[in-house]
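A.B. asks: only the shape, not the letters, is given here:
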């Protein structure tokens, strides 16, 4: 049934979130039994497509998706359009929370995961968020944490659809960077679809660019080594630490000011475990 559902998806991005992403997380957790019959929480679920994929395709016992925005209300309409289902499964719960809210109000979990969300956590909430996730895991439970792109990498501004120059956010003055973002050509429909979590569908160009600027301004500056130290200081054991690098040539002026490792590390994926 689930293979048939995947074949019927017309939107490639939806197929990635519903199909590929749950597969990746399940593979990383294969030594501990994957996601089957597990209690799972997604930290920053967006519109809830990945959580839906885990609930249906991986047959998790319970999937809670938490989000600070209202975008999860799009989960069912998107699923109706892409999967043809008329109601969400009984094992899926999508909830809005305030930034910094404790996660234990939803119980405890075998697996918590976060995909390209942790870079959007406010700097002062990074340590409390990590502690909250640790607290909400069962002993022996796992936290799968992925960030791509990291702030100091070539695409770290997240604004590459509009400003394609690598490291533009580090080489340009802030006012010049903002002006170029606001003056960039009209956003393609495909990009608007990919950015639906951050850009309201009804937003005009001015509102869209304001939303993009706010997204950029509120990115934290976490690096891969700091993220690992943050996890370990919360009590996590690091099971696996995977990083990917850029092949872009670094401008010389950046090497005068920044660490090469920070500039070249684009992605970090950590598999963390709460000790028994």
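C.D. replies: Done, it's in. The model shown is predicted, which means the values in this text are computed figures rather than measured ones.

A.B. asks: from now on I want contacts and neighbour counts done on CA atoms only, so please keep to that.
C.D. replies: OK.

A.B. asks: how about the strands in the chain?
C.D. replies: For the chain, applying DSSP state E gives strands covering 39-43, 62-67, 92-96, 109-115, 137-147, 237-245, 265-273.

A.B. asks: make a markdown table from these and add distance to residue 194 to it.
C.D. replies: Shown next, in a markdown table, are the strands of the chain (distance: least, C-alpha to C-alpha, whole Å):
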| stretch | distance to residue 194 |
| --- | --- |
| strand 39-43 | 19 |
| strand 62-67 | 17 |
| strand 92-96 | 20 |
| strand 109-115 | 15 |
| strand 137-147 | 17 |
| strand 237-245 | 22 |
| strand 265-273 | 19 |
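
A.B. asks: of all those, which one is nearest residue 179?
C.D. replies: Proximity to residue 179, assessed across the strands of the chain by C-alpha to C-alpha, is greatest for strand 265-273 (25.2 Å).

A.B. asks: quick one: that closest one to strand 109-115, angle?
C.D. replies: Interaxial angle, strand 265-273 versus strand 109-115 (axes from the mean of the first three to the mean of the last three C-alpha atoms, to 10 degrees): 180 degrees.

A.B. asks: structure B:
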């Protein structure tokens, strides 16, 4: 029970952990890089040690675990439509030698589009890492409005998307296809054929802990369906949706790639779209 775990932590502290044990590159990227970015954006405006956080689209919870262990967060509630976070106790044991998760972490499975407002106390901060490109377009406005209602006045929301759809690898298929902008130049049938024909290792940093659940062929089908469901948001659209939901834009950073753009693309898409790979926003509720 949670109260027993909290009591144990008061007496003996958090379970020991050792980052030197990390061998998985997906884990390393989310435990180190992703958590550090969230901390850099949020720590200047909120006290990580006292703030209550909501992670919308928490995935496997690795970033949340790191924010507790490495950056002092004491209350993070992660929500997701999948239960990848259920693997976290095993992952933490294998990658950190950690016997139990911190009591600061709680997780919840939600239905797509389900309202969160009013079900828990208002939070001080919300974070979302590479999630909003997967939200159905007609759900963007209501979900952002709902998250606005979950945040206390004066609270902050860090929102990141990478890669954006029109960027070189915005298909999220780079595990199998290294041709930049291929999703904008080829048909779906041609893309699927490339994925089907792929035979060989996948970049270790791109293999999440759900891979084993699907198997090689099942994972190919899964990521292709994810590609087909992408909402194709641009950075400008994301900012507009957030502001329409009532958030004030405090800070933004757009990261572009440096590549020669095929002439054919520029006939159909603005240069900014095809070069803009990532957007990071810091939003505030008045």
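C.D. replies: Cool, the structure landed. These numbers come from a predicted model, not from an experiment.

A.B. asks: between the strands of structure 1, which one is nearest to residue 159 of structure 1?
C.D. replies: Proximity to residue 159 of structure 1, assessed across the strands of structure 1 by C-alpha to C-alpha, is greatest for strand 265-273 (14.3 Å).

A.B. asks: which part of structure 2 lines up with that closest one?
C.D. replies: Mapping strand 265-273 of structure 1 onto structure 2 (TM-score structural alignment) gives residues 276-284.

A.B. asks: once aligned to structure 1, how far is that stretch on average?
C.D. replies: Superposing on structure 1 and averaging over aligned pairs (mean C-alpha distance after the TM-score superposition for structure 1), stretch 276-284 of structure 2 comes out at 0.4 Å.

A.B. asks: and residue 240 of structure 2, how far is that from residue 86 of structure 2?
C.D. replies: 34 Å (C-alpha to C-alpha, to the nearest Å).

A.B. asks: ok, now residue 122 of structure 2?
C.D. replies: Distance, residue 122 of structure 2 to residue 86 of structure 2, using C-alpha to C-alpha: 25 Å.

A.B. asks: compare these two (neighbour count), which wins?
C.D. replies: Applying other C-alpha atoms under 10 Å to residue 122 of structure 2 and residue 86 shows that residue 122 carries more neighbours, namely 19 against 15.

A.B. asks: next up, the contacts around the more buried one.
C.D. replies: Contact partners of residue 122 of structure 2, counting by C-alpha atoms under 8 Å, 6 or more residues apart in numbering, are 150, 151, 152.

A.B. asks: can I get these in a markdown table including distance to residue 195 of structure 2?
C.D. replies: What follows is the contacts of residue 122 of structure 2, written out as a markdown table (distance: C-alpha to C-alpha, whole Å):
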| residue | distance to residue 195 of structure 2 |
| --- | --- |
| 150 | 40 |
| 151 | 41 |
| 152 | 45 |
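
A.B. asks: quick one: what's aligned to residue 68 of structure 1 in structure 2?
C.D. replies: Mapped onto structure 2 by TM-score structural alignment, residue 68 of structure 1 lines up with residue 81.

A.B. asks: kindly report the same for residue 15 of structure 1.
C.D. replies: Under the alignment (TM-score structural alignment), residue 15 of structure 1 maps onto residue 28 of structure 2.

A.B. asks: gap between that match and residue 102 of structure 2?
C.D. replies: Look at residue 28 of structure 2 and residue 102 of structure 2: by C-alpha to C-alpha, they are 19 Å apart.

A.B. asks: give me the more crowded residue out of those two.
C.D. replies: Comparing residue 28 of structure 2 with residue 102 by other C-alpha under 10 Å, the one with more neighbours is residue 102, at 21 against 17.

A.B. asks: so the more buried one sits against residue 14, correct?
C.D. replies: Yes: between residue 102 of structure 2 and residue 14 there is a contact at 6.3 Å, judged by C-alpha atoms under 8 Å.

A.B. asks: what is the nearest of the contacts of residue 122 of structure 2 to residue 220 of structure 2?
C.D. replies: Of all those, residue 150 has the smallest distance to residue 220 of structure 2: 35.7 Å, by C-alpha to C-alpha.

A.B. asks: neighbours of the closest one, just the number please.
C.D. replies: Around residue 150 of structure 2 there are 23 other residues, counting by other C-alpha under 10 Å.

A.B. asks: list the contacts of it.
C.D. replies: Under the criterion of C-alpha under 8 Å, 6+ apart, the contact list for residue 150 of structure 2 reads 116, 117, 118, 121, 122, 123.

A.B. asks: for the match of residue 15 of structure 1, give its distance to residue 62 of structure 2.
C.D. replies: Residue 28 of structure 2 sits 9 Å away from residue 62 of structure 2, going by C-alpha to C-alpha.

A.B. asks: residue 4 of structure 2 now?
C.D. replies: The gap separating residue 4 of structure 2 from residue 62 of structure 2 is 23 Å, by C-alpha to C-alpha.

A.B. asks: and what of residue 260 of structure 2?
C.D. replies: 35 Å.

A.B. asks: residue 51 of structure 2 now?
C.D. replies: Relative to residue 62 of structure 2, residue 51 of structure 2 is positioned 19 Å away (C-alpha to C-alpha).

A.B. asks: next: residue 196 of structure 2.
C.D. replies: Distance of residue 196 of structure 2 to residue 62 of structure 2, given as C-alpha to C-alpha: 30 Å.

A.B. asks: when the two are compared, which one has more neighbours?
C.D. replies: Each of residue 196 of structure 2 and residue 62 has its neighbours counted (other C-alpha under 10 Å); residue 62 has more, 23 against 13.
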